[in-house]
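*Asks:* Okay, here's the prediction I keep looking at, along with the sequence it came from:
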Amino acid sequence: MLTAIKRYAPQVRLLLATTFTLTLARAITLPYLVVYLAQNFALDISGIGLMIGGALIVASLLSLYGGYLIDTLRSYTVIIAATLTFTLAFIGAVVSRELSLFFICLVLINLALAVVDIAAKAGFCALLPLEERSEVFSIKYTLSNVAYAVGPFVGVALVLLDDHLPFLLSALLGLAMCLSYRRWGERAARARVEGSEQAGFLSVGVQLVKDRRLICFTLGGALSAVVFGQFTAYLSQYLVVTSSASEAARYISYLVATNAVTVIALQYVIGRRISSRQLMPWLIAGMTLFLVGLLGFSLAQSLLVWCLAMLVFTLGEIIVIPAEYMFIDSIAPEHLRGVYYGAQNLSNLGAALGPVICGFALAHLVPVATFYLLIGSVLLAALFYYLGARR
């Protein structure tokens, strides 16, 4: 993977570095956010979930307009503005004494990260030939998982010194990338095709709604995200209900480690082989692995079986995420790549709904029904992917 990164043009490496650093900054504060909200704003667990999930939902909706800006303005301008917003939002989170202001800061953090992520995807498509894009998408996803593996440990170490330090370090990382991109970013880069007429946001929105393939793939992505977007949340919910809290914490630590090691070890190896000409077979393979993993969870009676099921489940995640990127790349008009990737980002709504759906199932049905609902979500996602892949 390092050899491939060295082979890329400086602008591709800068985009990879920017998305990795901002993801790391986000991961540093993520594990402590629940404790911070409880200690500083006296929120109960439902209020905390509403804050975190609500911020993600609002940011996902706003990111559609962020994608439009990437198509309209220079990507250099948008990335500078997003990284600066990212920095100021973390500083705002530290000084916030009002819950509403803290919520706005959370929305801005998630939105800035989403906009930079969209800009990076559009940039890869502009800078690399078609046959190299699956590789760079896999590298980007691998680096994101490295960030989420390392970030929490850094955050926990900083909390022992001062509970504001994780936010301040995240702000410094955001500022470092803002200054780096200001120094080395390509100022002339522009997503929009020169000479093409730029439509207004509402006109672009109408065009998106008329694109049946995009709608189908966005719905498929949202249904997939219900399953893998926040799997730690619903697995924790299930294990707490079916065992003790201490046992659930022990199992989750092993499952998260299994997921992280599998992604870091195999994402690049598998992802770079995904071909734009065979996306549907790859997606079906990924969906099948999700089904096998979920069935394994539903039958698991030991830690070993849980970890094996997580290994299979993670292989599905490794396949589906790059394949989704490749599909959007294949259908997006050259001058609308940003807004198309912004539409794909709406799949985060599914990630936000996952724990809610599973919480309802655990409260009103037998616990194992949680996994049957998730299996139904996978099958519906596969149907929408199939409908979207048809010409």
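*Replies:* Thanks, I have it.
*Asks:* Every contact and neighbour count from this point should use C-alpha atoms.
*Replies:* OK.
*Asks:* Counting neighbours, what do you get for residue 386?
*Replies:* 18 (other C-alpha atoms under 10 Å).
*Asks:* Pasting the second one now:
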Amino acid sequence: MKIRYWDTNLKVRLIGEGLFNMLFWMYFPFITVYFSGAFGKSIAGMLMTVPPLFSLWGSLLGGALSDRVGRRPVMLFGALLQTIMFALFALSGSHWIDYIAFIGIGIGGAIYRPASQSMVADLAPPKELREIFATFTTANNIGAILGPLLGAIFFFHYRQELLWTCAVVMLGYFIAIYLIVHESMPIRVDIQEKRPISTELKEQWKGYGIIFRDKIFLFYIIAGIFSLVAIMQLDLYLPVYIINHVPGQALFTWNHWSFHISSTEVFGWVLGFNGLLFVLFILPVTKWFGNWKERNVFILSSLMAGGGTFLVGLNTNIWYLFFVTIIFTFGEMVRSPVTQSFISRYAPEHARGQYMGADSLQYTIGKFLAPITVFLSSWIAPMGIFTLILGFSLVSILFYHLLFRFYKEQPLASKLN
């Protein structure tokens, strides 16, 4: 698999999304800190549970529309909405408008994502799906290395300039989609006549009910929710734990000289190391596990993500933290491309956008539940929180086991036919 042989659509997506994600990591890790300073921690904590609910609605809408009007128009709308919201954020003089703009950015991305992922599934040969999704993951994580370090400067001191840059990049990507990207949605031979879009959308929403009565898909969603609660702690409880419980220390020592870093910088190094591991190893890891059964990959992922995060609480040495970062990062790394390829193959061709949209439910509910660790940390000791995180991972392993017991008994992509 070589990028130069990819379809033009995929090349445009890779470049556009790669550029945007470099900017994304310059503002996203600091959004909670920004709103905490503006509204206070308790109010900000409640406010941050709202965007995932809007994102869920956006994902379901985007998935339904991408199967009705096509991938390209939905991607255009999602990119344009993000452009407008970034401009609004940059122009805003009110923290509440900032918050509304942040929600709008999330909705635009949520509408865009199912159509974009469906386009990859439409165009990629089945045997190359894992590697192609892994390549996109690599591009999306390049910014995770330097983004947080640069964002600590630019978001707080040059926030308007950063937001305007995001708006310009998204506008450029919108133009590229409009001029270069072609439609990839398979022709729906089952539709004999064009129906009004309102009628068609009602049918699409009914389709989601059928999807969630699919026992295999339902177990997949539940297992993913519990697995993601552990994976998402890198942006939630880990910064709280490291900043409050890991002391500043010397990263390097040479004779009488040492390079000392604070607790906050320890977290920055851990986060940057996590991003570096993704960039360097996502493609090799995808190839290493290419012949593994999906069941085994999902279970290994949950075990490494939960177990690695649990081990964080056992020692505060920076080099030990780097070691356990390798463990929980690889847990996330092996999961990402397999998750996307599983849905791409499992979903019926005519309902692929719906399945991609419904797949985002695990991320939405995961984001809604994951902050419980931060909330409980006021009453429970760190090892209690880390044990809870490990417990979530073990529950996900149980549901993945149940999922693949049923999955073997039924033909692939059997629903909505």
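*Replies:* Right, received. Where do you want to start? It should be emphasised that the depicted structure is a prediction, and the values quoted were computed from it without experimental measurement.
*Asks:* The second structure: strands as residue ranges?
*Replies:* Along the second structure, the stretches classed as strands by DSSP state E are 249-254, 257-261.
*Asks:* Show me what the longest one is packed against.
*Replies:* With contacts defined as 3 or more C-alpha pairs under 8 Å, 6 or more residues apart in numbering; DSSP states H and E, the secondary structure elements packing on strand 249-254 of the second structure are strand 257-261.
*Asks:* Run a quick neighbour tally on residue 369 of the second structure.
*Replies:* 16.
*Asks:* is it true that it touches residue 229?
*Replies:* Yes: under the criterion of C-alpha atoms under 8 Å, residue 369 of the second structure is in contact with residue 229, at a separation of 6.8 Å.
*Asks:* In space, what's closest to residue 116 of the first structure - neighbours in sequence excluded?
*Replies:* residue 79 (5.8 Å; C-alpha to C-alpha, 6 or more residues apart in numbering).
*Asks:* Check residue 288 of the first structure too.
*Replies:* residue 316 (7.4 Å).
*Asks:* List the contacts of the corresponding residue of the second structure for the one you found.
*Replies:* Taking TM-score structural alignment for the superposition, residue 316 of the first structure sits opposite residue 331 in the second structure. By C-alpha atoms under 8 Å, 6 or more residues apart in numbering, the contact set of residue 331 of the second structure is 300-305.
*Asks:* how close does the residue most central in space within the second structure get to residue 370 of the second structure?
*Replies:* Note on the second structure: the residue nearest the mean C-alpha position is residue 363, at 7.2 Å, using C-alpha atoms, centre = their mean. Noted for residue 363 of the second structure: a distance of 10 Å to residue 370 of the second structure, by C-alpha to C-alpha, to the nearest Å.
*Asks:* What's the biggest helix in the first structure, counting residues?
*Replies:* Longest helix in the first structure by number of residues (criterion: DSSP state H): helix 10-41.
*Asks:* Verify the stated contact: residue 274 of the first structure with residue 133.
*Replies:* No: counting by C-alpha under 8 Å, residue 274 of the first structure stays clear of residue 133, with 9.6 Å between them.
*Asks:* about what we covered before: next one: the residue nearest to residue 288 of the first structure from residue 195 of the first structure, what distance?
*Replies:* 41 Å.
*Asks:* Repeat that for residue 142 of the first structure.
*Replies:* Taking C-alpha to C-alpha, one finds residue 142 of the first structure at 37 Å from residue 195 of the first structure.
*Asks:* Tell me which of those two has more neighbours.
*Replies:* Neighbour tally, residue 142 of the first structure and residue 195, criterion other C-alpha under 10 Å: the higher count belongs to residue 142, 23 against 6.
*Asks:* What's the more buried one aligned with over in the second structure?
*Replies:* So, by TM-score structural alignment, residue 142 of the first structure is matched to residue 138.
*Asks:* returning to what we had before: let's have the strands of the second structure in TSV, adding distance to residue 170 of the second structure.
*Replies:* Shown next, in TSV, are those (distance: least, C-alpha to C-alpha, whole Å):
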stretch	distance to residue 170 of the second structure
strand 249-254	38
strand 257-261	36
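*Asks:* Can I get these in TSV including mean neighbour count?
*Replies:* Listed next are those as TSV, based on neighbours: other C-alpha atoms under 10 Å:
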stretch	mean neighbour count
strand 249-254	12
strand 257-261	12
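*Asks:* Can you tell me which of those is nearest to residue 89 of the second structure?
*Replies:* strand 257-261 (33.0 Å; C-alpha to C-alpha).
*Asks:* Report the distance from stretch 91-107 of the first structure to the chain centre.
*Replies:* Relative to its parent chain, stretch 91-107 of the first structure has a centroid offset of 22 Å by C-alpha atoms, centre = their mean, to the nearest Å.
*Asks:* just stretch 217-235 of the second structure next, same as before
*Replies:* The chain centre lies 11 Å from the centre of stretch 217-235 of the second structure; the measure is C-alpha atoms, centre = their mean.
*Asks:* quick one: contacts of that stretch?
*Replies:* Counting by C-alpha under 8 Å, 6+ apart, 29, 211-212, 271, 302, 305-306, 309, 328, 332, 359, 361-363, 365-367, 369-370, 389-390, 392-393, 395-400, 402-403 sit against stretch 217-235 of the second structure.
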